[in-house]
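The following block contains a protein sequence and its predicted model.
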Amino acid sequence: MSQTMPRGFDKPYAAFLFDMDGTILNSIRAAERVWSDWARRQGLDVADFLPKMHGSRGIDTIARLNLPGVDPEHEARLVTEAEIADVSDVVPIPGAAAFLSSLPPDRWAIVTSSPLRLAHRRLEAAGLPRPRFMVTAEDVTVGKPNPQCYILGAERLGVSSEDCLVFEDVAAGIAAGEAAGADVMVVTATHHQKMETRHPTLPSYDEISVRISDDRKMLVVPNAAL
């Protein structure tokens, strides 16, 4: 590869770690319907609130608000049940299904802020494969941007997080990947505005493929380079 290629395209990795919502599937419309209803019930400004809920565990989102008389754990459970019931408009990111299917099953994991039941429901709705390895909201004590989730994802794959490429779409997840010592690829398929980032960006998985070496390391290759 060219010496000028950004990290993410210039070296092979032991494993890939994927965020879920906004990274391999688009659940924005469904999630924002549920969270808008919840925010209105709490008397919040919906337009101000919605940008703050993406990429974090529901319990962390609610706890940060410090709403009087509100139990974050209880409210997060209610939101999760509503999200499980509403998977309308949940669709895969272009090319994600084929790209994930091209990877060795023991070389990738999903690392999501969603609870396990919701993650399974959305993957099913989007027609995406359920991974062999997954880290969900229940598996960590502190959510993104804390790196705990990505460190755990790497551990479950039996590799170092520093030998992983993280696929993310929002600031909290990007920060978690960075803090875990991983390289980061920013998926922009659901972004309405350009994100300023030092990381390589990916508007669609149709634009990339993976080369697998004899030692089972994986290299992301732009399809134009094939």
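Arrived safely.

rest of the way, CA atoms for contacts and neighbours
Fine.

Report the contact partners of Val91.
Leu25, Asn26, Ser27, Ala125, Ala126, Gly127 (CA atoms under 8 Å, 6 or more residues apart in numbering).

Grab the nearest non-local neighbour of it.
Ala126 (4.5 Å; CA to CA, 6 or more residues apart in numbering).

Surely that neighbour and Asp21 touch.
No: the pair Ala126 / Asp21 is not scored as a contact, 10.7 Å apart, by CA atoms under 8 Å.

Who has more neighbours out of these two?
Higher neighbour count among Ala126 and Asp21: Asp21, with 26 against 21, using other CA atoms under 10 Å.

now the closest residue in space to the more buried one that isn't next to it in sequence: how far from Leu152?
The shortest distance from Asp21 to any non-neighbouring residue, by CA to CA, 6+ apart, is to Ser27 (6.0 Å). Ser27 is 24 Å from Leu152, where distance means CA to CA, to the nearest Å.

what about versus this one:
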Amino acid sequence: MPSAPLTCRALLFDMDGTLVDSTVAVETIWTRAAEAHGLDPAEVIAYSHGRQTADTVDHFLPDLSGDGRRRITGELRQQEEQWPGRIDEIPGAADLMRQVLAAGMPAALVTSATRDLARARMAAAGVPLPGVLVTAEDVDHGKPAPDGYLLAAHRLGVDPADCLGFEDAPNGIAAARAAGTQLLVVGRDIPDLTTVRVGGDGHGTVNV
């Protein structure tokens, strides 16, 4: 855990595992898909964390036609968006986002989910959306490529080195590092978001 306040000009948040807990949905949907295609569910789930759905489908089903892979990707995205179970916030996520918005601090969501799925999961978990969303539709290369973080920093008008990223999964961590952002890893550097506070001056001091 960092021992001193961190200074940055913008905050960049991953979603799944960082702001919302979608573990049951992710593991259930990918287990069913893996079993339907004779794949090892544990291997598929491990690979999928932090990645775009299309990238995981392409990796494990390379012998299918492009249309076939797009069809499966569409079906999986629909299942994710229509998930009937609970989606919970990571402890402290909603309060932290309200602090960020109240302070007027530039912030973005950088997720491998589609825009519709991101909106649905954030709403289900009760976590407010930041002003900028970078989703699967916005980048040609998903995590672990840095494209999403670089685009978010650009849209916020902030150098990536002056941004603080919040991540949890190896693919997202690699993406944030490759983009050159500062980084806090949920589950490693901090257990959750309950101890994170944005400085009262609203000028980029983050206490953890």
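Done, it's in. These numbers come from a predicted model, not from an experiment.

In stretch 74-86 of structure 2, which residues are buried?
Leu76, Arg77, Glu80, Glu81, Trp83 (16 or more other CA atoms under 10 Å).

Between Ser27 and Leu152 of structure 1, which has more neighbouring residues?
More crowded of Ser27 of structure 1 and Leu152, by other CA under 10 Å: Ser27, with 25 against 20.

What lines up with the more buried one in structure 2?
Under the alignment (TM-score structural alignment), Ser27 of structure 1 pairs with Ser22 of structure 2.

List the residues that contact its match.
Counted by CA under 8 Å, 6+ apart, Ser22 of structure 2 has contacts Asp16, Arg86, Ile87, Asp88, Arg121.

Not counting its own residues, what contacts the longest helix along structure 2?
Criterion DSSP state H: the longest helix present in structure 2 is helix 66-81. Residues outside helix 66-81 of structure 2 that contact it (CA under 8 Å, 6+ apart): Ala25, Val26, Ile29, Thr53, Ala54, Val57, Asp58, Leu61, Thr114, Asp116, Leu117, Ala120.

10 Å - rerun?
For helix 66-81 of structure 2, the surrounding residues in contact (CA atoms under 10 Å, 6 or more residues apart in numbering) are 22, 25-26, 28-30, 32-33, 52-58, 60-65, 82-83, 113-114, 116-121.

Please list all residues in contact with Gly204 of structure 2.
5-11, 100, 103-106, 162-164, 198.

how far away is it from Gly66 of structure 2?
45 Å.

Val139 of structure 2 too?
19 Å.

ditto for Leu184 of structure 2
37 Å.

between the two, who's got more neighbours?
Leu184 (21 against 11).

I'd assumed the more buried one was in a strand, is it?
Yes: counting by DSSP: H, G, I helix; E, B strand; the rest coil, Leu184 of structure 2 falls inside a strand.

How many residues are close by the residue nearest to it when sequence neighbours are not counted?
Excluding the flanking residues, the one nearest Leu184 of structure 2 by CA to CA, 6+ apart is Phe166, at 5.0 Å. Applying other CA under 10 Å, we find 24 other residues in the vicinity of Phe166 of structure 2.

so Phe166 of structure 2 touches Gln182, yeah?
Yes: when contacts are counted by CA atoms under 10 Å, Phe166 of structure 2 is listed as touching Gln182 (8.7 Å).

Tell me the residue in structure 1 aligned with Thr56 of structure 2.
That one, Thr56 of structure 2, aligns with Thr61 by TM-score structural alignment.
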